[in-house]
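**Q** Give me a 3D structure for the following:
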Amino acid sequence: MSKLSDDYLFVVAIDFGTTYSGYAFSSRDDFKKDPLKIVANQAWNAGKFVSFGYEAENKYADIVLDGQQNEYFFFQRFKMQLYKNKKKYTIRVKLSLDPDCSKHDASKISKLLSQTSRCIKETFMVPVLERGKEIKKTDIRWVLTVPAIWSDAAKQFMRKSAELAGIPNNQLLIALEPEAASIYCQDLPIEKLQGADKGYCMTEEGTRYMVVDNGGGTSDITIHQKVSKGLKEICRASGGDCGGISVDNSFYQIFVKLLGAPLLTIMKQEDPSAYLDIFRELEAIKRTVDKTNQDYVTMAIPRAFLDKICKKHLHEDFAAVIEASPYKYRMIVRYDKLRMEADLIKNLFKEPSQKIIQLITDALNMLNNKYTDLVSVILLVGGFSDSKIIQDEIKAKFPKKRVIVPEDAGLAVLKGAVLFGHRPEQIVSRIVRYTYGVQYRPRFNSSIHDPARRVVTHGIQRCIDAFDIFVSIDSEVELGSKIRKEFATSREFQEFVSFPVFQTIQQSPKYTDEDSCTHIGTLRLAIPNPSRYFRDLDVEFIFGHTELKVIGYGMQTGRECETALDLI
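**A** Now for the predicted structure:
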């Protein structure tokens, strides 16, 4: 990974969301005068990449009606596949509007991400050029946002996809979503922090708070403490797949019980816009319904189309289908509106809210009572945090904590990523999420090693599958912390040295084949000018950044040698 270039005029941040996506930017000059002067834009349209977000949904609906769907790919909620597929990247992607996923290899996802990035690059240039400014590619520092709980492989995958779009490595940063939101809220005035008491100051040194990023796919949690030079993490990042689409999935099951899965598939094929309209209505409801709703919740529905397909396939209209369903007394149709019992909708939030509350509880428990009582604030960000029910459930469960929802909670990550691009050093330290190390063969020691692991290599007894620890889980590492290890070639004219890299949740693993250990990739060091002599190498693992970095050196020369850490 190349050293980040400091020569830039603009920071452009891209947020690939599960539900919503967008990009934002600010100039270096504007940042110095007013950090919050950030332009956010969601107009995506360029070249072969036809459209993105809502525009893509509308476009695809028109394409289906025109019978041209076989000429296009429609990707939906692909981001979650990067979270779910932690080891292998044979990714399952939703094609068209079918709930069943078709198998596609990583290259298709990578192409999708790179095309999107390229689209944004071209779109971003338009308003800049309109201002009469000419900029070069090297004038832009790019930032991609990812959940803090993503694997190192998923982060590297995003980086390589951006590289395919023409974004150089030394102009790209990976930002962790809850960290970006935390940075954004540091710059917000008190009046834009809903739930904050008068006089509360997030920027006061020593202040500790939890960031809960409730997005479409995941809920992502970290805990920060304000220090003189910025923010430090005091608990390793955690989270799970309990974002807003959990509500969508439960709502989908209601319609499965009403119409049946086969008829829903027909609906999506014949008029996808009608299907999309239903779930867009649900998005609005998710933000407005709260625990005080006692009677009914009303949503607009494509009544004419629902009646049409119900009569054709079920031989009765939509209202009659409801009358014959388990929801007879919980739903009623009035013209082009569907009125649903409030408890039916509120119950959709039960499982995700319980999971989010458990994640918050677990994160507080990880503090081992050291800071538990001192973490008095829960900062809710992300689109799903706009839900009144989610807010109310968290407030009820943690009455002694102050729950704060910033203005534009759904844009906190995106705008914070721009700020992170300008000052990546603001996160001064992080907590390591795993124990990292490599597999190696030390000299066999009968008092330490398992006799069954003894082998003889070149007349030397060695232990196979030993875990050489670089850094242990829950260690606090400052930005740019360096850990050096010595390695050596094992044969004459050796051109490279490679080591399998492992991670585990254990504090002190002995062997790489223990149950909790996971092989995450391979470290490869090129040997300059191979010879018959054995060569010593220094490997420097750099921690504290959002990504794992590795640099190799020849001990005899002190020169940096070509190093690759392949995690995909």
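**Q** only C-alpha atoms for contact and neighbour calcs from this point on.
**A** Fine.
**Q** Tell me which residues are up against stretch 508-524.
**A** 87, 153, 435, 439, 465-469, 472, 496-506, 563-568 (Cα atoms under 8 Å, 6 or more residues apart in numbering).
**Q** who's sitting farthest from the centroid in the chain?
**A** The centre of the chain is farthest from one residue, Gly459, which by Cα atoms, centre = their mean lies 48.9 Å away.
**Q** Which residues are in contact with that one?
**A** Counted by Cα under 8 Å, 6+ apart, Gly459 has zero contacts.
**Q** before we move on, what about Leu259?
**A** Counting by Cα under 8 Å, 6+ apart, the residues that Leu259 touches are Cys310, Val321.
**Q** Run a quick neighbour tally on the closest residue to Ile427 other than its chain neighbours.
**A** Spatially, and ignoring its direct neighbours in sequence, Ile427 is nearest to Leu231 (4.8 Å; Cα to Cα, 6 or more residues apart in numbering). Neighbour count of Leu231, defined by other Cα atoms under 10 Å: 26.
**Q** Could you pull up the contacting residues of Leu231?
**A** His224, Gln225, Gln426, Ile427, Val428, Ser429.
**Q** Among the contacts of stretch 508-524, name the ones in strands.
**A** Among the contacts of stretch 508-524, DSSP state E puts 435, 439, 466-469, 496-504, 563-566 in strands.
**Q** To compare against the first, here's the next sequence to fold:
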Amino acid sequence: MSSITRGLNDFKVLVSIDFGTTYSGCAYKSFANIDEPKLLDRWPDHQGHYVKTPTVNLYKKTGKRLDMVAWGFSSKLKMMDMEAKELSSKFLQLSQYKLHLDENASLPAWTANITVMQAISDFLKDFHNCAAEKIESQIAIGRENYRYCLTVPAMWSDEAKYVMRQAAINAGIISAGDDPDRLMLVSEPEAAALYCERTCKEYDLQQGDRFLICDAGGGTVDLIVYDVAVSEEGQTLSEVTKGHGASCGSIFIDENFATVLANRFANHDVKIPDSLLSELATAFAYQLKPNFKGDNDLRLQLPWNLFFSGLKNPARFDIHEGKMLFRASELREKVFDPVVSQVLELIRSQLDKARAQNRAKKMSAIFLVGGFASSAYLQSRVRSEFENMAKKIAAPNRPEMAVVYGAVYAGMNPRKVTARATRRCYGVGIIDAFDWSIDYLRPDLKFDLFGETLCRSRFSTFALSGQKIKMDECITHHYTLVNKIYGESSDYRFTVFAIDGDPPRYVTNLQGAAFISIPDPFSSFDPPGREISVQLSFYFGLSEIRVEATVQGKTFVTRLQFDQGTSGKLQKQLLFRSSREY
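**A** Down below sits the predicted model:
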């Protein structure tokens, strides 16, 4: 795709992409009309009634090279047609790879011969091409006129968001030369909140109301609490708590079920084939899981094949008339509760944080969205646990579509959410005056320059974790660049840190999260010690952090560009230290 150089207002269509762990969806809306977003509900080799397509890649192995030959439903069909031996020797299936962008998830090591970013790029490329062709056929507007909203979990780090942006560029959704705002990253619970606020009119949210969004998907569960405000411009939302979550979505229930099923046969020294185990786990996920209420036994219809027809005394496996019985107590204890209890703890944590800010304010509603929200058992447990802490607990109509629809609303009105809470503590590494009352403990950081005693590797804070920042608000600090030596010239690079917890005094034990570069402002004739002021501004209002550095009347704008393997140390000819606020 060629670079787009025109203004953002020239784009005619907004496209939302809900890239999910297990399924992905797409919706779109023309900027020119007031119609509701339209959902793309048919994908290549579409099966069943679900309107999303599986987030699955199928690669053909050619030596060490992998070429993607199918995706979505098509990849599943191709795999079903292959023998297990052929599949393992000639092909590679990748699924649930989105989970590997959660730095806190406990997952097996990534062993594929491609990176996670490449797997995401490969899927998004074919997914987007398919979606764009359908949109072009329906509204006769070419994809060069599209802007995009791509959803990401609120709990993701800035680096994970950066990976998604780069994957979208690699997939050709936008080009590296486009205005970065042509692609807007939207947090999944925020998109879901906008969907609920717009569509759940029966709950009649009013000025001062507070509600919690629990976006429970296949892989991740994300939560945020919002306050509602009403003005002449309409209704707006502001974050009360910073979004957080965990990788505890419904696929982990499927994994628990597969373990229970495998153990049932292993207890009688019988090994169920892996392909059959996967088939039964999938059948459980679609046919039985949504209907489990906590006190009802479930019976899984078994396929007729040689494995089951050859079983001796099938009753010992609780198989009767071609169906396998799973008792409610076993399903609760071994399949559902290990996952549901994590979701309940996440909700409780968010409610506690919101209550700590205002104990007198009661939660008006808890909305459950995402595919996992269709679970009758999850809904009943949430109501049972929190009915005294919220006036209403509900799942909106079509909860699995809340994020993909809500992302369109976010793109059409990006200022609907007026304030957000920062996810982490952000700052930069600087050189500052040596404080003898504190810094004496770190003599290794002390040095003298031009008659001053300075301390290197100090942390300069821009935002605390959980700090509420208004839309379009920026935080600005002024610093001084000091020329150290004659002659040599290079860009000035300094390191940005994103940490959990309180700001540290030093950055010596921190891993740099990103870097920002500005061109060398000094000439070869500038003497050592010459100072130039630089203004650094951080914009935290959107899902990604934007930074502006202004030096000598020139402003350099960037989103955080993550350092790939470089040390992030200060350039040898420039020093960076605090200056007075202007």
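**Q** TM value for the aligned chains?
**A** Taking TM-score structural alignment, normalised by the length of structure 1 as the basis, the two superposed chains have a TM-score of 0.83; 518 aligned residues with a Cα RMSD of 3.0 Å.
**Q** What subset of the ones in strands among the contacts of stretch 508-524 of structure 1 is buried?
**A** Burial by neighbour count, 16 or more other Cα atoms under 10 Å: within those this picks out 435, 439, 466-469, 497-504, 563-565.
**Q** so how far is Met158 of structure 1 from the residue nearest to the spatial centre of structure 1?
**A** Centroid check for structure 1 by Cα atoms, centre = their mean gives Pro147 as the closest residue, at 2.6 Å. Distance, Pro147 of structure 1 to Met158 of structure 1, by Cα to Cα, to the nearest Å: 12 Å.
**Q** before we move on, what about Gly217 of structure 1?
**A** Distance from Gly217 of structure 1 to Met158 of structure 1, by Cα to Cα: 17 Å.
**Q** Which of the two has more residues huddled nearby?
**A** Gly217 (23 against 20).
**Q** Translate that one into the numbering of structure 2.
**A** Gly217 of structure 1 maps onto Gly219 in structure 2, with residues paired by TM-score structural alignment.
**Q** Val377 of structure 1 now?
**A** Correspondence of Val377 of structure 1 to structure 2, assessed by TM-score structural alignment: Ala365.
**Q** what number of residues lie near its match?
**A** By other Cα under 10 Å, 21 other residues sit near Ala365 of structure 2.
**Q** quick one: the strand or helix carrying it to structure 1 mean distance?
**A** Using DSSP states H and E, Ala365 of structure 2 maps to strand 363-369. Here the mean offset of strand 363-369 of structure 2 against structure 1 after fitting is 1.1 Å, by mean Cα distance after the TM-score superposition for structure 1.
**Q** With secondary structure, neighbour count and distance to Phe10 of structure 1 added, can I get the contacts of Leu231 of structure 1 in TSV?
**A** Shown next, in TSV, are these (DSSP: H, G, I helix; E, B strand; the rest coil; neighbours: other Cα atoms under 10 Å; distance: Cα to Cα, whole Å):
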residue	secondary structure	neighbour count	distance to Phe10 of structure 1
His224	strand	25	27
Gln225	strand	22	29
Gln426	helix	18	18
Ile427	strand	26	20
Val428	strand	20	23
Ser429	strand	22	26
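**Q** in the stretch 51-200 of structure 2, which spans are helices?
**A** Taking DSSP state H, counting those that start in this stretch to define them, one finds helices in the stretch 51-200 of structure 2 at 72-80, 84-90, 116-139, 158-170, 188-199.
**Q** Go through those and name the closest to Lys484 of structure 2.
**A** helix 158-170 (32.3 Å; Cα to Cα).
**Q** Which residue numbers in structure 1 does the closest one align to?
**A** So helix 158-170 of structure 2 sits over residues 152-164 in structure 1, by TM-score structural alignment.
**Q** Check the mean deviation of that stretch from structure 2.
**A** Mean for stretch 152-164 of structure 1 is 0.4 Å (mean Cα distance after the TM-score superposition for structure 1).
**Q** Neighbours of the residue mapped onto Glu179 of structure 1 from structure 2, how many?
**A** Here Glu179 of structure 1 is matched to Glu190 in structure 2, going by TM-score structural alignment. Using other Cα under 10 Å, Glu190 of structure 2 has 31 neighbouring residues.
**Q** One more: Arg530 of structure 2?
**A** Neighbour tally, Arg530 of structure 2, other Cα under 10 Å: 13.
**Q** does it really touch Ile485, like I thought?
**A** No - counting by Cα atoms under 8 Å, Arg530 of structure 2 sits too far from Ile485 to count as a contact (9.8 Å).
**Q** mind listing what Ala246 of structure 2 touches?
**A** Going by Cα under 8 Å, 6+ apart, the list of residues near Ala246 of structure 2 reads Asn104, Ala105, Met155, Thr220, Val221, Asp222.
**Q** how close does it sit to Lys289 of structure 2?
**A** From Ala246 of structure 2 to Lys289 of structure 2 the distance is 21 Å (Cα to Cα).
**Q** And Leu464 of structure 2, by the same measure?
**A** 41 Å.
**Q** Likewise for Ala376 of structure 2?
**A** Ala376 of structure 2 sits 9 Å away from Lys289 of structure 2, going by Cα to Cα.
**Q** Just want to know which of the two has more residues nearby.
**A** With neighbours defined as other Cα under 10 Å, Ala376 of structure 2 and Lys289 compare such that Lys289 has more, 25 against 15.
**Q** So for the more buried one, what's the nearest residue that isn't a sequence neighbour?
**A** According to Cα to Cα, 6+ apart, the nearest residue to Lys289 of structure 2 is Ser375 (6.9 Å).
**Q** My understanding was that the one you found contacts Pro290; is that so?
**A** Yes - applying Cα under 8 Å, one finds Ser375 of structure 2 in contact with Pro290, separated by 4.4 Å.
**Q** ok, these two, which is more surrounded?
**A** Ser375 (20 against 17).
**Q** aligned partner of the more buried one in structure 1?
**A** Under TM-score structural alignment, Ser375 of structure 2 pairs with Ser387 in structure 1.
**Q** That match contacts Arg287, correct?
**A** Yes - because the distance of 4.3 Å satisfies Cα under 8 Å, Ser387 of structure 1 is recorded as touching Arg287.
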